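Novice: fold the following, please.
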Amino acid sequence: MVTMLGGVRGRTRWLLALLLLAVAGALIALALSWRPAIAPIAPPAPGSFAPEQVARGAMLAKLGDCAVCHTREGGRPLAGGRPLATPFGTLYSDNLTPDPETGIGNWSAAAFRRAMQDGVSRSGAHLYPALPYEHFTHVRDADLDALYAFLMTRRPVREAAPANRLIFPLGFRPLLAGWKLLFLHHGETPVDPMRSSEWNRGAYLVEGLGHCGGCHTPRNLAGGEIRSQAYAGGIAEGWRAPPLDTSNPAARTWTQEALVTYLRTGISPDHSAAAGPMGPVVESLSQVPEGEVRAIAAYIVSRMGGSPAAPIPPLPDHADAAARAFPEGAVLFAGACAGCHGPGAPMLGQGRPLLSLATVLRDTDPTSAAQAVLQGIEPPIAGRGPKMPGFADTLTDRQVAAVLGYLRARYTDQPDWKKLSAAVAKARKEGAQP
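Specialist: Presented below is the predicted three-dimensional model:
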């Protein structure tokens, strides 16, 4: 009996010790994650900002696509509330107008810089990395101050964002402090003295405010960018963001001129047309000085490598073999697609890319090809450029897969995509998310 009681007391002491260690660890973690609030200010008068600083901030806001994420469908610009689907649940973007109750009207410039560089709100709460502060942390203070000046001179809109809907326990914001220890890397983008000023400007914009890697870099299970695979391709809003490195699947090598045209108009006749999340990016970049876009293009093209002087291979068109391999796809193409994409179609030869040049058909991942068929393509700039209706309501997953299999076999020399019907079903589901 004495032995048994002694054993019970021993186990109890061990359990109490473990409990105390757990509590101590939790308290230490909370202490490490704590950030102080920054005192609120009275909303500054719009006239207190220099006009040239506000104008520069407006341009930087376009380069950063601020309004794209911070404007809900049918909502006021920058008033937030747009749902952002993630693997961890749905986040809603914040109100960036200078409303003191629901926006950032009582934020100082220092509070704004901390949010952009450290992912911490004025109140001290950690922000979710849907705000890509792992890129914005590389933006210089002067540019952040200009962006702040632009936002604080917008019309205030009183509109609170809906509550986030995240899987448990990710709604507990102090956990984000651990995420930042792993994935938030401070410091300006290094200047390469061996490169031109244009290239270095492009590196600063792409790695910082442009946050291109946020979509074009794969992410790990924790949602952090895999830095060793920078620009190797990623997923954005259910679409595949293609690689911007040497694995880019374009049929013809991108040149700076071709990429400038694409980024400012949404179309490159020798490559592809902008679709999905890339459309709003093009719409924004069409409104900034061309020199900024040329700098972005110079940097990205250098990452993709290749020699523009390389021989251009003949464009494939294996119509007979593709029809034998995918007879249903051939019939569907003839009925639904050939009027615009078939030989002799009126749309061909008018600056629109041929299907044999379409990057989505050459990619190793069929996601964007599936989304283009399901959702269609809208011209990103005032109705200019190619337009394609979506077939989500008229074609089944099996039929879309048949068309895609046929297109891949006919217009590329790449191997067939595997499990296409499942990929189409997944794309349809993700395309329907908020």
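Novice: use CA for all of it now, contacts and neighbours both
Specialist: Will do.
Novice: what is the strand or helix carrying Val281 packed up against?
Specialist: Here Val281, judged by DSSP states H and E, is contained in helix 278-285. Contacts defined by 3 or more Cα pairs under 8 Å, 6 or more residues apart in numbering; DSSP states H and E place helix 278-285 against helix 51-63, helix 256-265.
Novice: let's compare: structure for the following, please.
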Amino acid sequence: MTRKSRLLAAGGVVIVAALIVVALLMWKPAIAPVSPPAAASFDAQTKLAGARVVALGDCIVCHTAKGGKPFAGGLPLATPFGTIYATNLTPDVETGIGNWSLEAFTRAVRHGVSRDGHLLYPAFPYIHFTRMSDGDISAAYAYLLTREPVNATAPANDLIFPLNFRPLLAFWNILFLHPGERAADASKDAKWNRGKLLVDSLGHCASCHSPLNAIGGEKSGHAFDGGIVDGWEAPPLNALGAAPKPWTQEQLVTYLRSGRASEHGAAAGPMLPVTRDLATVPEEDVQAIATYILSIQKAQPAVMNVVAESAGQADPSPAAQRGAILFGASCAQCHGPAAPMQSIGERPTLAFSTAVNATTPRNAAQMILSGNGWHGEDRMNYMPAFSEIYSDQQIADLVSYIRASYSQRGAWKDVEETVATVRKENNAR
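Specialist: This next block holds a predicted model:
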């Protein structure tokens, strides 16, 4: 055999070996379906524990479409790569997980693989859920398998090529999926370790509150630096100490359980339903979450504290002057210094708002465009939407006025462009 022939043969062997490795990475066997377990086969204590686990994981938030049945899926999840639709978690045999065994459910949670063997998209945060304990996974399984079955098929995902080719997720998993529970930090107390476990696994907080890299993975070294979710900025969780009024343990616990905190403001957008779930779990869980989050604060550039009396300072820019007129017409009744909502209702001034003091105008624009919907008798915060009332220019003027009048941070740039972008994104959903 000539040298050239030997090289070609060796090259062929390498190619075949590579193809075999690729095939092994991409191929996952199906797990046989089972007869739906009877609801009576799960004891009450396990189902109760499961309700706690599912609430901490915010499962109902992503797996319930607007106006749909709980856990029946169909909610569109916007990503930089297209739209993914949440799947059906009810015990319906045809369209849900009714014929899934605990083994199949555990594999999906820990490894992102469906019962039939296809790979799940990481919009389902299995890279965090993989750290869940066996007990928590079993409890969640018991709770979900005893919900009302709903026959509902999620719409087909709409992703750009080649990300719509699921087998490529095998390579993504090599980079970002690191299965297995994490050992407790012996140098920390039980409350801190419980909080870290909840934040890193069930709560999957980094999924929303971290920037993503070019292939949709959480950017290395930037955990909790802030991200974008459904058109809203998820603020950095490691900068709470740099707020105009640094967050306290009590304020953070109150915010996570009620959606509102004194001297900070109210939850809105994707965070609002999260606070509803956290209101149903034992307070000790939320105390642990707050303890851990407040322990990861980074040093930030010093920012002078803002006081309520700073509101209404004159700003010479034409945009802010036009915004002042709009504020007086539509906002001052609730947000002006003498508004009953503040003087009687003890609502915080906009000077302490996370959105008003953010590095970009996105959330301030989003709040004015989208508002905070009416929730009937729920004790949630209501604000009307102004997207149908004001133009992009008018909302940009209003945003500029609020920033100038209530924050001691510099003026935002490209405000009108941000408003137009947010409106376009909202209309596309």
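Novice: mean neighbour count and distance to Arg155 of the first structure added to the helices and strands packed on helix 278-285 of the first structure, as JSON lines?
Specialist: Shown next, in JSON lines, are those (neighbours: other Cα atoms under 10 Å; distance: least, Cα to Cα, whole Å):
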{"stretch": "helix 51-63", "mean neighbour count": "19", "distance to Arg155 of the first structure": "14"}
{"stretch": "helix 256-265", "mean neighbour count": "21", "distance to Arg155 of the first structure": "28"}
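Novice: quick revisit: which residues in the second structure does the helix holding Val281 of the first structure align to?
Specialist: Residues 271-278 of the second structure are matched to helix 278-285 of the first structure when aligned by TM-score structural alignment.
Novice: give the equivalent position in the second structure for Phe168 of the first structure.
Specialist: Checking with TM-score structural alignment, Phe168 of the first structure has Phe161 as its match.
Novice: its match: what secondary structure?
Specialist: coil (DSSP: H, G, I helix; E, B strand; the rest coil).
Novice: before we move on, back to that, average offset between the helix holding Val281 of the first structure and the second structure?
Specialist: Superposing on the second structure places helix 278-285 of the first structure at an average distance of 0.6 Å from its equivalents, by mean Cα distance after the TM-score superposition for the first structure.
Novice: please enumerate the strands of the stretch 151-300 of the second structure.
Specialist: Using DSSP state E, counting those that start in this stretch, the strands of the stretch 151-300 of the second structure run over 158-159, 227-229, 232-234, 260-261, 265-266.
Novice: do the same with the stretch 1-150 of the first structure
Specialist: Taking DSSP E, counting those that start in this stretch as the test, the strands found in the stretch 1-150 of the first structure are 83-86, 89-92.
Novice: so which of these is nearest Ala432 of the first structure?
Specialist: Distance to Ala432 of the first structure, taken as Cα to Cα, is lowest for strand 83-86 among the strands of the stretch 1-150 of the first structure, at 10.2 Å.
Novice: what range in the second structure matches the closest one?
Specialist: Matched against the second structure by TM-score structural alignment, strand 83-86 of the first structure falls on residues 76-79.
Novice: got the contact list for that stretch?
Specialist: Surrounding stretch 76-79 of the second structure, the residues in contact under the criterion Cα atoms under 8 Å, 6 or more residues apart in numbering are Cys62, Ala65, Thr83, Ile84, Tyr85, Ala86, Ala123, Val229, Asp230, Arg429.
Novice: residue in the first structure paired with the first one?
Specialist: The reference is to Cys62 of the second structure. Per TM-score structural alignment, Cys62 of the second structure is aligned with Cys69.
Novice: coming back round to it: can the helices and strands packed on helix 278-285 of the first structure go into TSV with extra columns for distance to Gln117 of the first structure?
Specialist: As requested, those are exported to TSV (distance: least, Cα to Cα, whole Å):
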stretch	distance to Gln117 of the first structure
helix 51-63	16
helix 256-265	27
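Novice: Ala230 of the first structure: which of those helices is closest?
Specialist: Relative to Ala230 of the first structure, the nearest member of those by Cα to Cα is helix 256-265, separated by 19.2 Å.
Novice: read off where that closest one ends up in the second structure.
Specialist: By TM-score structural alignment, helix 256-265 of the first structure lines up with residues 249-258 in the second structure.
Novice: the matching stretch: average distance to aligned residues in the first structure?
Specialist: Mean for stretch 249-258 of the second structure is 0.8 Å (mean Cα distance after the TM-score superposition for the first structure).
Novice: could you list the buried residues of stretch 353-369 of the first structure?
Specialist: By 16 or more other Cα atoms under 10 Å, the buried positions in stretch 353-369 of the first structure come out as 353-363, 365-369.
Novice: swap in stretch 383-400 of the second structure?
Specialist: 383, 385-387, 392-400.
Novice: over to stretch 120-130 of the first structure?
Specialist: Neighbour-count burial for stretch 120-130 of the first structure [16+ other Cα under 10 Å]: Val120, Ser121, Arg122, Gly124, Ala125, His126, Leu127, Tyr128, Pro129, Ala130.
Novice: could you list every helix and strand that the longest helix along the first structure packs against?
Specialist: Longest helix in the first structure by number of residues, with DSSP state H as the criterion: helix 2-33. Judged by 3+ Cα pairs under 8 Å, 6+ apart, helix 2-33 of the first structure is in contact with helix 175-183.
Novice: list the contacts of the helix it packs on.
Specialist: Contacts of helix 175-183 of the first structure with the rest of the structure, by Cα under 8 Å, 6+ apart, involve Leu32, Ser33, His126, Leu127, Tyr128, Glu134, Ala222, Gly224, Glu225.
Novice: do stretch 394-407 of the second structure as well
Specialist: 306, 308, 310-315, 319-324, 326-327, 350-351, 356-357, 361, 364-365, 368-369, 409-412, 415-416, 419.
Novice: restricted to strands, list these.
Specialist: Within the contacts of stretch 394-407 of the second structure, no residue falls in strands by DSSP state E.
Novice: in the first structure, what range does stretch 29-43 of the second structure match?
Specialist: The aligned range for stretch 29-43 of the second structure in the first structure is 36-50, by TM-score structural alignment.
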